[in-house]
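**Q** here's a sequence, model it:
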Amino acid sequence: MSPLDATLLSLLACPVCKKPLAYRASGPEALDCLACKKRYLVKDGIPVLLVSEAQPL
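**A** Modelled structure (predicted):
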């Protein structure tokens, strides 16, 4: 699976606290919010930024 485009990543923010997200390529591909300690999985190259789908870090 290819990593997310850097331009797209720079536009995305945590839906809870609006802070930037950190791309995580190791293990399941995901976007992590280090501010509110939530992980959003990337499924088939599409970030799932639903609060109800977030996992704790």
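**Q** from here on, just use CA atoms for contacts and neighbour counts.
**A** OK.
**Q** which residues touch the most centrally placed residue in the chain?
**A** Taking CA atoms, centre = their mean, the centroid of the chain lies closest to residue 31, which sits 2.0 Å from it. Residues in contact with residue 31 (CA atoms under 8 Å, 6 or more residues apart in numbering) are 21-24, 39-42, 47.
**Q** Proceed likewise with the subsequent sequence, for comparison:
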Amino acid sequence: MAPLESWLLELLVCPTCKTKVTPTTDGSALRCPACRVRYPIEDGIPQMVPEAAVPEEGGAETGTSP
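**A** Predicted coordinates:
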């Protein structure tokens, strides 16, 4: 899977809290540090909808901010 373009990463924010998201180390998701959720990247397309959010361990519930 190709990494997302840097210009696109500059534009993307969490749909719940509007915090800038960052790619995970393996590039499989975008992470919101404020909500502590990950938005999966499927076929090179970030799934930036609250319903797709996967909570990190010890993080917020899906699609909600702390």
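**Q** so which of the contacts of residue 31 of the first structure persist in the second structure?
**A** Contacts conserved in the second structure for those, using both residues aligned by TM-score structural alignment, their matches' CA atoms under 8 Å: 21-24, 39-42, 47.
**Q** ok, residue 32 of the first structure touching residue 25?
**A** No - using CA atoms under 8 Å, residue 32 of the first structure is not in contact with residue 25; the gap is 10.6 Å.
**Q** more crowded one of these two?
**A** Neighbours per residue, other CA atoms under 10 Å: of residue 32 of the first structure and residue 25, the larger number sits with residue 32, 23 against 14.
**Q** burial check on the closest residue to the more buried one other than its chain neighbours, number of neighbours?
**A** Distances taken as CA to CA, 6 or more residues apart in numbering place residue 39 nearest to residue 32 of the first structure, at 4.4 Å, with adjacent residues excluded. Neighbours of residue 39 of the first structure under the rule other CA under 10 Å: 25.
**Q** assign a three-state SS to residue 39 of the first structure, would you?
**A** When classified by DSSP: H, G, I helix; E, B strand; the rest coil, residue 39 of the first structure comes out as strand.
**Q** tell me which residue of the second structure matches up with it.
**A** The equivalent of residue 39 of the first structure in the second structure is residue 38 (alignment by TM-score structural alignment).
**Q** surely that match meets residue 29?
**A** Yes - the pair residue 38 of the second structure and residue 29 qualifies as a contact (CA under 8 Å) at a distance of 5.9 Å.
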